[in-house]
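A.B. asks: structure for this input, please:
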Amino acid sequence: MSQYQRILVIADPAMRRTPAIERAARLAKATGAELHLCLFDYHATIAAVGSVSEEVMALAKTGFLREREEWLDDQARLLADDGLRVQTDVIWGRPIHEKILGKVIEIAPDLVVKDVHREPALKRLLYTPLDWQLMRLCPAPLLLVNAQAHPLPRRVIAAVDTGAMGADADALNDRIVHAALQLALQCDASLHLAHAFDGLATVAMVDPHGDGQLIGEAYETLRRLRREHFDTFAARHGVAEERKHFLDGPAPDALADLAQFADADVVAVGTVYREGLERLVVGSSAERILQRLNCDVLVVKPVGFVHALSKHLGVPEELLPPAGA
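C.D. replies: Model (predicted):
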């Protein structure tokens, strides 16, 4: 399993040194990866001045960007003093998520790191619209950092759906484990594998008014088959018995409980795209899981995801990575 070569950090537009920078720096220190510290910003008022005076707008924009460039340069010097290789970039424009995606395609990072904020009153992480956009669209593994998490992950849980049928589902499960294992290896963390089986809901949907005994038998049969699929998958990836977690119940609740019980630092989940109303959305199951977790989250996309999205993003084909990436 190769080490990270490039890590893209999305810096806070408020020019604060946040946990995402610290987390990325620790990972870069452990792996020798080059950090790309990028700040993406846009000021509508400055842009609006252009309708009155292009010259005034240009001056205001230059000053706005220079302040951010100087701050990034200061951060880069501090990181370089710690022995890290750092590139910086300030990128102006909107939509912000498309600018970020353009940078991801340009440098093809092994990991994208971004802060996510925790709301103490709600006891959970609050994702911004930008977070959701990146979870939907970012083709590289996306690590959303919880400020209260451990500086370097110690336990990483790969949440897979081995009950889903088809080559695409198998490939996504493999990719989740690959990304989770890659992160775990960089940090000398343990990798755990989890699957949540919500069998009662499945059986009830098939025959909601059926005989109780038959429903029970169907449940046990389905659970046995799912467990066999999970065990086979775990064996293929060399996951030890004590690090396998076959959970009962709805995935959002079961995975959130496991993450808390196991004191997990990161949960890796896969997201797929579904088209509707000319937009792309995170799968509903993944969205519910993300809303329940209270640790770092590693969001993983299927192989070739960026190619599937290219028509929606208007990205020239020649800028895309190879089709198998």
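A.B. asks: only C-alpha atoms from now on, for both contacts and neighbour counts.
C.D. replies: OK.
A.B. asks: just give me the longest helix of the protein.
C.D. replies: helix 54-81 (DSSP state H).
A.B. asks: which parts of it are buried?
C.D. replies: Neighbour counts using 16 or more other CA atoms under 10 Å place 57, 60-61, 64-65, 68-69, 72-73, 75-76, 79 of helix 54-81 among the buried residues.
A.B. asks: ok, and the closest non-adjacent residue to residue 109?
C.D. replies: In space, and not counting its chain neighbours, residue 109 is closest to residue 6: 4.8 Å by CA to CA, 6 or more residues apart in numbering.
A.B. asks: how many neighbouring residues does the one you found have?
C.D. replies: As a burial measure, residue 6 scores 21 neighbours (other CA atoms under 10 Å).
A.B. asks: same question for the one 10 residues further on.
C.D. replies: Residues within reach of residue 16, counting by other CA under 10 Å, total 12.
A.B. asks: what's the answer for residue 265, then?
C.D. replies: By other CA under 10 Å, 24 other residues sit near residue 265.
A.B. asks: and what of the one 10 residues further on?
C.D. replies: Residue 275 has 9 neighbours, counted by other CA under 10 Å.
A.B. asks: and if you look at residue 115?
C.D. replies: Taking other CA under 10 Å as the criterion, the count of residues near residue 115 is 22.
A.B. asks: now do the strands in this structure.
C.D. replies: With DSSP state E, the ranges of strands along the chain come out as 6-10, 34-41, 86-92, 111-119, 124-126, 142-146, 155-159, 190-197, 244-248, 266-270, 273-276, 279-282, 296-300.
A.B. asks: now the other sequence, so there's something to compare against:
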Amino acid sequence: MKLFKNILVIADEASMSDSVLDRAKWLAQSNDARLTLLDIIDASPDDLEGMFAVLPGRRARDIQDAVMAFHAQRLEGFARTLRESGVEVSTRVLNGTSFIQAIRQVLTEGHDLVLKGADQGPDRPFLRAPDLHLLRKCPCPVWILNGEARAKSGRIMATVDPDPQDRARDALNHRVMELATSLAQQEGAKLDVLNAWHVHEESTLRHSFIKMPADEIQSIISGEQTKSSQRLAHLMAGFREFGDSMRVLHIKGIAADVIPEHVDSEGIDTLVMGTLGRTGISGFFIGNTAETILNRVSCSVLAIKPEGFVSPVQLEDGEQ
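C.D. replies: Coordinates of the predicted model:
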């Protein structure tokens, strides 16, 4: 299965690295995809013009043009390396807020994946505000690579939360599984599929104030476990052909705790997850569980929106 055909690679100075370049090349070659390298100057044209206004005559315009040319030349250096490997590449330099310009590029050119290196540092969290904005608001899948990412993944984990009665959630779970299984097969990686389940208000039910017998509590827990297990089995029935190459885990616990713990204990390098909040509503970007997980993991993350997601970032007048 060809996963992606039109990949946008964020190649600004803070994000671009050998890891991102290697992964972009591998994805393009594996999927017969074309790449667009995007560098974003984090200032509007008006900001640059105002900053250089102190220079005499045409000097301001010359310097502004030189800044743009520098970024374009830098991108061409990366593009040349990729073209030598047979990859179709184009380049673009834009001005403005980085995540907004990246999303507008997606909307304009119909990219089906955004690939970006995390803007990491020794005293910074893995995902900083610009990357989180991109993950929350970009309509296509976003893949944020950590600094240790290699050209191919070795350990992939897909997180699912099946519910056949919820059509949006069910479709998103299938999309997560399609991408995770295809990616694992394409990259020769081991795949874990994890579904965390829990009983609402279990600690309250066990409190002495409720006076609920232990056998009744256990009956409720067993019932919830059975229903959750059946929902998971229903989802996995569509992916039986991958049974020998993946491990399915049904773990009791809060997903926001269980998933980061499994990432750390198992050495997961790529987490594939859905970010279901609500669909079709601009401004409701991501579910609370997904938000918490994104703030607690340090592996590379491939985040997928549900069908019908509407980005709050829109094209400006005149853009198509």
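A.B. asks: overlay the chains and give the TM-score.
C.D. replies: The pair, once superposed, lands on a TM-score of 0.84 when counted by TM-score structural alignment, normalised by the length of the second structure; 310 aligned residues with a CA RMSD of 3.1 Å.
A.B. asks: just to revisit the earlier point, can you give me how far the longest helix of the first structure is from the chain middle?
C.D. replies: Relative to the centre of its chain, helix 54-81 of the first structure is centred 28 Å away, using CA atoms, centre = their mean, to the nearest Å.
A.B. asks: repeat that for stretch 243-253 of the second structure.
C.D. replies: In terms of CA atoms, centre = their mean, the gap separating the centre of stretch 243-253 of the second structure from the centre of its chain is 22 Å.
A.B. asks: also stretch 99-117 of the second structure?
C.D. replies: Computed by CA atoms, centre = their mean, the chain-centroid distance of stretch 99-117 of the second structure equals 12 Å.
A.B. asks: show the end-to-end separation of that stretch, please.
C.D. replies: From its first residue to its last, stretch 99-117 of the second structure covers 13 Å (CA to CA, to the nearest Å).
A.B. asks: okay, and it goes to which residues in the first structure?
C.D. replies: Under TM-score structural alignment, the counterpart of stretch 99-117 of the second structure in the first structure spans residues 97-115.
A.B. asks: list the buried residues of that stretch.
C.D. replies: Of the residues in stretch 97-115 of the first structure, those buried (16+ other CA under 10 Å) are 97-98, 100-105, 108-115.
A.B. asks: coming back round to it: so for residue 312 of the first structure, which of the strands of the first structure sits nearest?
C.D. replies: Closest to residue 312 of the first structure of the strands of the first structure is strand 279-282 (CA to CA; 7.9 Å).
A.B. asks: that closest one vs the second structure, average offset?
C.D. replies: When the second structure is overlaid, strand 279-282 of the first structure sits 3.6 Å from its aligned residues on average, using mean CA distance after the TM-score superposition for the first structure.
A.B. asks: what residues does that strand touch?
C.D. replies: With contacts defined as CA atoms under 8 Å, 6 or more residues apart in numbering, strand 279-282 of the first structure is touched by 132, 135-136, 271-275, 312.
A.B. asks: quick one: terminal-to-terminal distance for stretch 7-22 of the first structure?
C.D. replies: End-to-end distance for stretch 7-22 of the first structure, by CA to CA: 12 Å.
A.B. asks: list the contacts for the corresponding residue of the first structure for residue 159 of the second structure?
C.D. replies: If you follow residue 159 of the second structure across to the first structure using TM-score structural alignment, you land on residue 159. For residue 159 of the first structure, the contact set (CA under 8 Å, 6+ apart) comprises 176, 193-195, 255, 267-270.
A.B. asks: rerun that using 7 Å as the cut-off
C.D. replies: Residues near residue 159 of the first structure by CA atoms under 7 Å, 6 or more residues apart in numbering: 193-195, 267-269.
A.B. asks: if we can go back for a sec, surely the residue nearest to residue 109 of the first structure touches residue 113?
C.D. replies: No - Residue 6 of the first structure is beyond contact range of residue 113, at 11.1 Å (criterion: CA atoms under 7 Å).
A.B. asks: rewinding a little: leaving out the residues flanking it, which one is nearest to the match of residue 159 of the second structure?
C.D. replies: Of all residues not flanking residue 159 of the first structure in the chain, residue 194 sits nearest, at 4.9 Å (CA to CA, 6+ apart).
A.B. asks: quick one: contacts for the corresponding residue of the second structure for that neighbour?
C.D. replies: Under the alignment (TM-score structural alignment), residue 194 of the first structure pairs with residue 194 in the second structure. Residue 194 of the second structure makes contacts with 158-160, 248-250, as judged by CA under 7 Å, 6+ apart.
A.B. asks: can you turn the buried part of these into a PyMOL selection?
C.D. replies: Command for PyMOL that selects the buried part of those, burial taken from 16+ other CA under 10 Å:
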select buried, resi 158+159+160+248
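A.B. asks: and the contacts of residue 194 of the second structure, which is closest to residue 213 of the second structure?
C.D. replies: Each of these was scored against residue 213 of the second structure by CA to CA, and residue 250 proved nearest at 26.2 Å.
A.B. asks: what do we get in the first structure for that closest one?
C.D. replies: By TM-score structural alignment, residue 250 of the second structure lines up with residue 246.
A.B. asks: so its match is in contact with residue 192, correct?
C.D. replies: No - using CA under 7 Å, residue 246 of the first structure is not in contact with residue 192; the gap is 10.9 Å.
A.B. asks: report the contact partners of the nearest residue to residue 172 of the second structure once chain neighbours are set aside.
C.D. replies: Leaving aside its sequence neighbours, residue 172 of the second structure sits nearest to residue 306 (CA to CA, 6+ apart; 5.3 Å). With contact set as CA under 7 Å, 6+ apart, residue 306 of the second structure has these partners: 168, 172, 276, 279.
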